[in-house]
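> sharing a sequence plus its predicted fold:
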Amino acid sequence: MSPQTSPLRERHAAAGAKFADFGGWSMPIEYAHGGVLAEHAAVREAVGLFDVSHLGTATVRGPGAAAFVDSCLSNDLSRIEPGQAQYTLCCVPDGEPRAGGVVDDLIVYLHGPDDVLLVPNAANAADVLARLSAAAPDGVTVTDRHTEVAVLALQGPRSPEVLTAAGLPGGDLAYMSFAGGDGDEVTVCRTGYTGEHGYELLVGAARAGELWDAVLAAGEPHGIRPCGLGARDTLRTEMGYPLHGHELSLDITPNQARSGWAVGWKKAAFWGREALLAEKQAGPARQLWGLQAPGRGIPRPGMDVLGADGQRIGEVTSGTFSPTLRTGIALALVDAAAGVAEGDEVAVDVRGRPQPVVVRRPPFVESHVR
């Protein structure tokens, strides 16, 4: 089966983009004007524009739609008001194999008690929507809008100026709040996946090219660059942000991934609640840590983490070269029994050679999202 393509595909190709598969979508990984390092630096120092239209979009509408979503997903929607968004998790329900594992992590946009927009990951969107559709009460409809809506991410310290110059609403938004979205309007949400001040822009696919061009033109005096998903990965790893399939999965629970802050522990119901409460009380068998390499080796996913005695105590889930720190960094699941603490030195097996690394609690660099 051919991969899905963004409505901006032709623009990316004209800009010299290299493409890769992301969850069944062919998306730009970097551009010819400088590659991942230049794009990463643009976001940290000025502003970058990403096409993240591989992300899913879906509406849940009908009487009590928000309450229904709240009874399924992990976070507590009562903590936010209409016009705000929330990071949450879709976990495997109790009674199923892998109960408490993570089907997906996603963003919920709360328009009102009867109107919710979901933004899941590309590879997991169909599973999330199938689960919600099967559980939906009469009168509540789950509608897949994956190919109807494009998603752009404007990220970096100069992003507010670019947003204003492009004539878009939301320059004064509080973190995780959104504006617009009526009819063909652009929805602007103050969020992102880079650790910098930024916004995600949702627009009808037919208008995606117009919006992309307008934002790039508005950002030219501010040093804007189009950025691929390669830089998005180095940026999110520096922040310690999880990526589903790496730090979260059907076999990696929120407790293990240090994502318990996205769980409404006092809620009466959500999928996987009993399994997660039991694991939390007992203590997870493994825990997510950051690793920073003082030497030249770069940890990569799947590499073993070794204790002082050379025995395996965990596994790298994400690893890359940090353009900001100019060294290798990683996220890793480490056995709780190993008793590691921040500042400890362990090792990563890099092609048969133990590479010393220092245990860190992410983020590796300062966050500017709030």
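Now that the structure is in, tell me what you want to look at.

> hey, let's count contacts and neighbours off CA atoms from now on
Will do.

> element containing Asp70, please.
Using DSSP states H and E, Asp70 sits in helix 65-72.

> can you check Arg131 too?
In this assignment (DSSP H and E), Arg131 forms part of helix 125-135.

> contacting residues around that helix?
Contact partners of helix 125-135, identified using Cα atoms under 8 Å, 6 or more residues apart in numbering, comprise 56-58, 69, 72, 90, 103-104, 120, 141-142, 144.

> take a look at this one as well, against the first:
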Amino acid sequence: MHATLSRSPLHDRHEALGAKFAEFGGWEMPLQYSGIVEEHNAVRSAVGVFDVSHLGKITVRGAGAADFVNATLSNDLGRIGPGKAQYTLCLDAETGGIVDDIFSYFHDHDHVLLVPNAANNGEVFDRLVAAAPEGVEVVNHHADFAVLAVQGRKSDDVLAAMGLPVGHDYLTFVETNYDGRPVVVCRTGYTGERGYELIAPSDVAPQIWDAIMAAGAEHGILPCGLGARDTLRTEMGYPLHGQDIGPSVTPNEARLGWAVGWKKPEFWGRDVVLAERERGARRKLVGLKATGRAIPRPHMSVSLTPDVMLGEVTSGTFSPSLKQGIGMALVSTVVADDAEVGVDVRGRREVFQVVKPPFVDTSVRES
């Protein structure tokens, strides 16, 4: 791997487990251990653990920190309260394009933790610093904290065996300690399964990883890489920044209007996306399910008829749960939400059904 790539504080653990590594967002991260399908199925059937320490970590603190975040990012923190998490977007003020999608953890009115994507952490940080009013401090903690995702229906059993709090509602978090060190236990994740994300100081992460693996052994826990993370999130229709969404895609096109506080008086890009919402977006993000054996891949063209192009595939994979090809595509809004379309798979026009994700039913919202 290139010497300039950042490494997780758990890198030696991954090497010892025989992980295959890949570059992702400037980080050298595990792609897979035992195999993508096996890791995927462990999460869907029992429990798996992911190292997602490449995710960004930005704290916004000071008098009115939550008000500042609310005046910049798309979603409305007024919809939630302290101890709750929210999916939100950092939009470009001029274009309304999605600079990044972010989870915000609302500690209190003077403290918000933001978790951007790895590749965009610096960009989000710079924009917040430039806009921060006096008295509000924005700090980049990208390398200071690790994030471990314990996902699957047995995740409660694993964390409870470690003495960590479990059972709190979806999109809430609890601040606690592990061996005297602060840990935030968040009921969030990117797999669609019931699960938790642990945010802890980087120096204690190896100890927590070992404890998770030991506590999960009786439940068949597997370490899982970014390959399984991708198949799991695609089955849920969760967008990936840099593929399904990005600076050239607006929340209206991505069908992420639910992550926008439309009644807020202020957020970056508000006027642009409001105007687009009123006139109607020209494109939309849809789900695709193969009617045959074809597997869609990013950038494959999508057509209504051989002569009428609609757009292109943004994410595509083989679904281990459904055992068929699934994907997402950014297409013209002229196509119906249940239409049959063609995807150019290596020169062959394969038929796919337009569907509304998620592709699989999961337990993600169980309390």
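Great, that's in hand. This one's a predicted model, so the numbers in the text were calculated from it and none came from an experiment.

> quick one: TM-score?
Superposed pair, TM-score by TM-score structural alignment, normalised by the length of the second structure: 0.97. Supporting alignment: 361 aligned residues with a Cα RMSD of 1.0 Å.

> helices or strands up against the helix holding Asp70 of the first structure?
strand 115-119 (3 or more Cα pairs under 8 Å, 6 or more residues apart in numbering; DSSP states H and E).

> what about the helices in the first structure?
9-14, 35-45, 65-72, 125-135, 159-165, 208-219, 229-239, 273-282 (DSSP state H).

> show the contacting residues for the aligned partner of Gly16 of the first structure in the second structure.
When the second structure is aligned by TM-score structural alignment, Gly16 of the first structure is paired with Gly18. Shown in contact with Gly18 of the second structure (Cα under 8 Å, 6+ apart): Tyr33.

> at 6 Å what do you get?
Under the criterion of Cα atoms under 6 Å, 6 or more residues apart in numbering, Gly18 of the second structure has no neighbours.

> how near is it to Leu31 of the second structure?
11 Å (Cα to Cα, to the nearest Å).

> how close does the closest residue to His40 of the second structure other than its chain neighbours sit to Glu235 of the second structure?
Spatially, and ignoring its direct neighbours in sequence, His40 of the second structure is nearest to Ala228 (5.0 Å; Cα to Cα, 6 or more residues apart in numbering). According to Cα to Cα, Ala228 of the second structure and Glu235 of the second structure sit 11 Å apart.

> am I right that Met300 of the second structure is in contact with Ser315?
No - using Cα atoms under 6 Å, Met300 of the second structure makes no contact with Ser315, being 9.5 Å away.

> who has more neighbours out of the two?
Comparing Met300 of the second structure with Ser315 by other Cα atoms under 10 Å, the one with more neighbours is Ser315, at 25 against 19.

> residue in the first structure matching the more buried one?
Taking TM-score structural alignment, Ser315 of the second structure has Ser318 as its aligned residue in the first structure.

> if I look at its match, how far off is Glu81 of the first structure?
From Ser318 of the first structure to Glu81 of the first structure the distance is 34 Å (Cα to Cα).

> also Ala15 of the first structure?
Distance from Ala15 of the first structure to Glu81 of the first structure, counting by Cα to Cα: 40 Å.

> ok, Trp25 of the first structure next?
33 Å.

> okay, these two: which has more neighbours?
Trp25 (19 against 15).

> one step back: between the helices of the first structure, which one is nearest to Leu110 of the first structure?
Closest to Leu110 of the first structure of these, according to Cα to Cα: helix 65-72, at 7.4 Å.

> how much space between the residue mapped onto Glu366 of the first structure from the second structure and Ser321 of the second structure?
Using TM-score structural alignment as the criterion, the counterpart of Glu366 of the first structure in the second structure is Asp361. Relative to Ser321 of the second structure, Asp361 of the second structure is positioned 10 Å away (Cα to Cα).

> neighbour count winner among the two?
Applying other Cα under 10 Å to Asp361 of the second structure and Ser321 shows that Ser321 carries more neighbours, namely 15 against 11.

> neighbours of the residue in the second structure that Ala179 of the first structure lines up against, how many?
Here Ala179 of the first structure is matched to Val174 in the second structure, going by TM-score structural alignment. For Val174 of the second structure, the neighbour count with other Cα under 10 Å is 18.

> then Asp138 of the first structure?
8.

> what lines up with it in the second structure?
The alignment partner of Asp138 of the first structure in the second structure, by TM-score structural alignment, is Glu134.

> got it, and Lys280 of the first structure?
Aligned partner of Lys280 of the first structure by TM-score structural alignment: Arg277.

> settle this for me: His40 of the first structure is touching Asp233, isn't it.
No - checked against Cα under 6 Å, the pair His40 of the first structure and Asp233 is beyond contact range at 9.3 Å.

> which of these two has more neighbours?
His40 (28 against 21).

> the more buried one matches what in the second structure?
Correspondence of His40 of the first structure to the second structure, assessed by TM-score structural alignment: His40.

> before we move on, what about Gly156 of the first structure?
In the second structure, Gly156 of the first structure lines up with Gly152, judged by TM-score structural alignment.

> that match contacts Thr191, doesn't it?
No - Gly152 of the second structure is beyond contact range of Thr191, at 8.4 Å (criterion: Cα under 6 Å).

> common neighbours of the two, please.
With contacts defined as Cα under 6 Å, 6+ apart, no residue is shared by Gly152 of the second structure and Thr191.

> run through the residues that contact Gly307 of the first structure.
Contacts of Gly307 of the first structure (Cα under 6 Å, 6+ apart): 313, 346.

> and for Ala228 and Glu235 of the second structure, which residues touch both?
By Cα under 6 Å, 6+ apart, Ala228 of the second structure and Glu235 have no common neighbours.

> from Arg297 of the second structure, how far out is the nearest residue to the match of Ala179 of the first structure once chain neighbours are set aside?
The shortest distance from Val174 of the second structure to any non-neighbouring residue, by Cα to Cα, 6+ apart, is to Val185 (5.2 Å). Val185 of the second structure is 35 Å from Arg297 of the second structure, where distance means Cα to Cα.

> check Val99 of the second structure too.
Distance, Val99 of the second structure to Arg297 of the second structure, using Cα to Cα: 23 Å.

> and what of Val272 of the second structure?
31 Å.

> compare those two (neighbour count), which wins?
A direct count of neighbours by other Cα under 10 Å for Val272 of the second structure and Arg297 places Arg297 higher, at 23 against 16.

> now check the first structure for the residue matching the more buried one.
Structural alignment (TM-score structural alignment) places Arg297 of the second structure against Arg300 in the first structure.

> likewise for Phe125 of the second structure?
Checking TM-score structural alignment: Phe125 of the second structure goes with Leu129.

> how many neighbours does Arg365 of the second structure have?
Neighbours of Arg365 of the second structure (other Cα under 10 Å): 14.

> do the same with Phe21 of the second structure
Phe21 of the second structure: 19 neighbours (other Cα under 10 Å).
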